[in-house]
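**Q** Just the structure for this:
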Amino acid sequence: MLPRLDSRFVDYYNENLANRPGTHQVPLKEVRSSPGAFARAWALNGDSAPDPNVREWRVPVAESSKPITVRTYYPDTSKWGLGPYPVHINFHGGGWVFGDLGSDAAICLRLRERVPIVIIDVEYRLCPEARFGLNAQDAWSALKWTRDNAEKLDINPLSISIGGISAGAHLACILQHRARDEGISLRLLVASVPPLADHHTYRVPEYSPWPSFTEFSKVPLLDWERMSYFQKHVFPDEGMAELQKMVPEWWISPLKAPNWTNLCSTFVATAECDMLRDEGEAYAKRLVEGGNKVTMRRYLKVPHSFMHMHSVLPQARQYEDDVISALINAHGIKRE
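**A** All right, here's what the predicted structure looks like:
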């Protein structure tokens, strides 16, 4: 893989990630007891200086007496003026097993600094402690809570977009279809390196119909070993029959969604050296075939989580510029 990867990524990986075990290589109990010790190099913990424009809220969710936490990032009023603002709801990645409000914090901070928009980051429940499907319900609860509390949040309920990275993008894709079905208007979906196929049916990478799945099964950050770990904890063989009775099939594989018409505008970001590349691009194609507005970019010579490497990869900076352009266009924000 070395000749196919950007040398700047290779250097970053060797310096920051190569000598640390992946979370899938550590007993889950250890990760849960000390998540910060195993977090990716780009994750931001709660030790940074207090920010008066960042706040946490509790959101009630289905099948739980304990609410989930969402974090709001507000633009600087001295720079952007007063609200109500457009709002973008974000769902972090981590294979539905890992991740928290630190995972995408750096990206959320940069977005609210560059665009007059409120970012809401959602800490949905993780598998296997919570079965798959409850994470999608949490995402839906966060969307409805945002819409229903527009005045308190100082946001425009008619200018909502959603998005996520990896597993979070998968949840956002579910919401794109569900919002259309239940009459909630969305301005934009940002789906970045999304997993969208029924990976639980693959016993080896070659079982996948997507060439990228086999071609990049040994690439750093998301390889077959890590994908297998997620399937074991999210879609275990012994629990699939019961799970398939509890959630729609297309929640597990959004590429199987039954209706592709009248969906919100979408920006799809894929990475050239990513197992999930082809299924993300297939999702974009299905949207186009359904008559929807779609923008897609494949970022070259980078693997799955490239967008977090903002300081070293021009592809990550280009990704951020592209997301900002998509948000500005979708929400009708005036450019500076």
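**Q** For the rest of this, base every contact and every neighbour count on C-alpha atoms.
**A** Fine.
**Q** From Phe98, how far off is Glu129?
**A** 11 Å (C-alpha to C-alpha, to the nearest Å).
**Q** which one of those two has more residues nearby?
**A** Phe98 (22 against 10; other C-alpha atoms under 10 Å).
**Q** hang on, isn't Trp250 packed against Ala257?
**A** Yes: using C-alpha atoms under 8 Å, Trp250 is in contact with Ala257, at 4.9 Å.
**Q** Mind checking what secondary structure the residue located most distally from the centre of the chain has?
**A** Computed with C-alpha atoms, centre = their mean, the maximum C-alpha offset from the centroid of the chain is found at Ser78, amounting to 30.0 Å. Three-state call for Ser78 (DSSP: H, G, I helix; E, B strand; the rest coil): helix.
**Q** Can you tell me how far it is from Ala105?
**A** 22 Å.
**Q** Repeat that for His310.
**A** 13 Å.
**Q** and these two? which has more neighbours close in?
**A** It is Ala105, of His310 and Ala105, that has more neighbours when counted by other C-alpha under 10 Å, with 20 against 17.
**Q** Leaving out the residues flanking it, which one is nearest to that one?
**A** Once flanking residues are discounted, Ala105 sits nearest to Leu44: 6.0 Å by C-alpha to C-alpha, 6 or more residues apart in numbering.
**Q** which SSE is the one you found in?
**A** In this assignment (DSSP states H and E), Leu44 forms part of neither any helix nor any strand.
**Q** Tell me if I'm right that it and Leu109 touch.
**A** No: checked against C-alpha under 8 Å, the pair Leu44 and Leu109 is beyond contact range at 10.5 Å.
**Q** three-state assignment of His310?
**A** coil.
**Q** Now do the contacts for it.
**A** Residues near His310 by C-alpha atoms under 8 Å, 6 or more residues apart in numbering: 316-317.
**Q** packing partners for the longest strand along the chain?
**A** Counting residues, the longest strand found in the chain (DSSP state E) is strand 155-165. The contact analysis (3 or more C-alpha pairs under 8 Å, 6 or more residues apart in numbering; DSSP states H and E) places strand 155-165 against strand 85-91, helix 134-148, helix 167-181, strand 188-192, helix 314-331.
**Q** Also this sequence, please, to line up against the first:
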Amino acid sequence: MVIAGELDPDLAAFLSKAGPAASLSGETSVEAFRARFARRPAGTPETVASVHDVAASGVNLRVYDPQPANPGKGALLFFHGGGFIIGDLEQQDGFCRLLANRVGIVVVSVDYRLAPEHPYPAAIEDGWSALGWLSDNARQLGVDPARLAVGGTSAGASLAAALCLVSRDRGGPSIAFQLLPYPATDLRPGAWPETSDTLNPVLPRETAEWFASLYLSGGDPAQAYASPLVAADLSRLPPAFILTAEFDPLRDEAEAYGARLRSAGVEVSVKRYTGMTHMFLSFAAAVPAAARAIDDIVNALRAAIVQPAAAPSDARAQPR
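**A** Now for the predicted structure:
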């Protein structure tokens, strides 16, 4: 990774003020990480017409539907981030509400099992169960089964990418689109480059490696579902939108994954956000460039899985 330029001024100011609250570094145990990120967002969540929790084969899901009376909507199966070891349905509740309202789709958030208690491939199998549930219940949810997308952030994007491979390999439900903001696509030792702590204050390489070791728990990091970048065959996968951040140790592997998808004949758009760090979408309330990236996500989802006649709300919220 070549470090050049500087952090976006708005992001730098925000990170300086937020301190440890905006960083995935600084803890030495799973329990400490979970305690630190267990806080619930303040304020009133954005209203969505219908929000309810369900269980699918033991996996808890939260379903957001902005237009319960309208059939034929698209749907996004969403996986939260958190290094495979932290996070739950509350972590990005606000982001799921935003996407449901602004895009005009059903969003199904997956409360997958976390490592190290449930190492690879438990989270992927939970995603497989959730995808099957969404496909089986699409018509009941007012969803067009041909308009199913998967996505997530960071570790959640890694799970979404892996799920596309799993569904292709197992002959599962058709996936129309994959949304991959700063995904981890290569968990092999040494995959992440050295980066400056000044320019990469959110996700140091050592923290990323620790997350991966807990998730794999001795499993082979060169397996395709663990590290999609090294999969032998990336053909016949859904179109993808991959977002990367300039100062993120996951940047190069995510962009390499986009290049490999393109070489395999998959339609893919890769966009690097200059001056940004890992997890930057979560800072959109204070960082205009991050808010613009959310606009890009909304537009990509609309283009991929929304019928032309749809009229989504312009209500806004921030991911958390």
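**Q** ok, now how distant is the counterpart of the residue nearest to Ala105 of the first structure in the second structure from Thr274 of the second structure?
**A** Using TM-score structural alignment, the equivalent of Leu44 of the first structure in the second structure is Pro41. Distance from Pro41 of the second structure to Thr274 of the second structure, counting by C-alpha to C-alpha: 27 Å.
**Q** With Pro66 of the second structure instead?
**A** Counting by C-alpha to C-alpha - Pro66 of the second structure and Thr274 of the second structure are separated by 33 Å.
**Q** Looking at those two, which one has more neighbours?
**A** A count of neighbours by other C-alpha under 10 Å puts Pro66 above the other of Pro66 of the second structure and Thr274, at 25 against 16.
**Q** which SS state does the aligned residue in the first structure for Val110 of the second structure fall under?
**A** Counting by TM-score structural alignment, Val110 of the second structure lines up with Val122 in the first structure. Secondary structure state of Val122 of the first structure, per three-state DSSP, is strand.
**Q** same deal with the one 10 residues further on?
**A** Under the three-state scheme (three-state DSSP), the conformation of Phe132 of the first structure reads as coil.
**Q** Now which residue in the second structure aligns to it?
**A** Here Phe132 of the first structure is matched to Tyr120 in the second structure, going by TM-score structural alignment.
**Q** from memory its match sits against Gly218, does it?
**A** No: with contact defined as C-alpha under 8 Å, Tyr120 of the second structure does not reach Gly218; the gap is 9.3 Å.
**Q** When these two are compared, which one has more neighbours?
**A** Tyr120 (24 against 10).
**Q** tell me the contacts of that one?
**A** Counting by C-alpha under 8 Å, 6+ apart, Tyr120 of the second structure has contacts 215-217, 219, 226.
**Q** hmm, try it at 6 Å
**A** The contact partners of Tyr120 of the second structure, taken as C-alpha atoms under 6 Å, 6 or more residues apart in numbering, are 215-216.
**Q** ok, now how distant is it from Ala222 of the second structure?
**A** For Tyr120 of the second structure, the distance to Ala222 of the second structure - C-alpha to C-alpha - is 12 Å.
**Q** Kindly report the same for Val150 of the second structure.
**A** 23 Å.
**Q** Could you check which of those two has the larger neighbour count?
**A** Taking neighbours as other C-alpha under 10 Å, Val150 of the second structure and Ala222 compare with Val150 leading, 28 against 16.
**Q** Report the buried residues of stretch 92-110 of the first structure.
**A** Neighbour-count burial for stretch 92-110 of the first structure flags 92-105, 107-109 (criterion: 16 or more other C-alpha atoms under 10 Å).
**Q** I'd like to know which of those are part of helices.
**A** 105, 107-109 (DSSP state H).
**Q** will you turn the residues you listed into JSON lines that also has distance to Thr146 of the first structure?
**A** Listed next are those as JSON lines, based on distance: C-alpha to C-alpha, whole Å:
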{"residue": "Ala105", "distance to Thr146 of the first structure": "19"}
{"residue": "Ile107", "distance to Thr146 of the first structure": "20"}
{"residue": "Cys108", "distance to Thr146 of the first structure": "17"}
{"residue": "Leu109", "distance to Thr146 of the first structure": "19"}
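**Q** List just the nearest of the residues you listed to Asp181 of the first structure.
**A** Cys108 (28.2 Å; C-alpha to C-alpha).
**Q** what residue of the second structure matches up with that closest one?
**A** Under the alignment (TM-score structural alignment), Cys108 of the first structure pairs with Cys96 of the second structure.
**Q** In three-state terms, label the closest residue to that match other than its chain neighbours for me.
**A** Leaving aside its chain neighbours, Cys96 of the second structure sits nearest to Val107 (6.4 Å; criterion: C-alpha to C-alpha, 6+ apart). Recorded secondary structure, Val107 of the second structure: strand (three-state DSSP).
**Q** now Arg297 of the first structure
**A** Going by three-state DSSP, the secondary structure assigned to Arg297 of the first structure is strand.
**Q** so it touches Ala269, yeah?
**A** Yes: the pair Arg297 of the first structure and Ala269 qualifies as a contact (C-alpha atoms under 6 Å) at a distance of 5.3 Å.
**Q** follow-up on the earlier one: what range does the longest strand of the first structure cover in the second structure?
**A** Using TM-score structural alignment, strand 155-165 of the first structure pairs with 143-153 in the second structure.
**Q** buried stuff in that stretch?
**A** Buried residues in stretch 143-153 of the second structure (16+ other C-alpha under 10 Å): 143-153.
**Q** Stretch 249-260 of the second structure now?
**A** Buried-residue list, stretch 249-260 of the second structure, by 16+ other C-alpha under 10 Å: 249-255, 257-260.
**Q** Which ones among the residues you listed map onto helices?
**A** 251-255, 257-260.
**Q** Quick one: those as CSV, columns for distance to Gln307 of the second structure too.
**A** What follows is those, written out as CSV (distance: C-alpha to C-alpha, whole Å):
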residue, distance to Gln307 of the second structure
Arg251, 32
Asp252, 34
Glu253, 33
Ala254, 29
Glu255, 29
Tyr257, 28
Gly258, 26
Ala259, 28
Arg260, 29
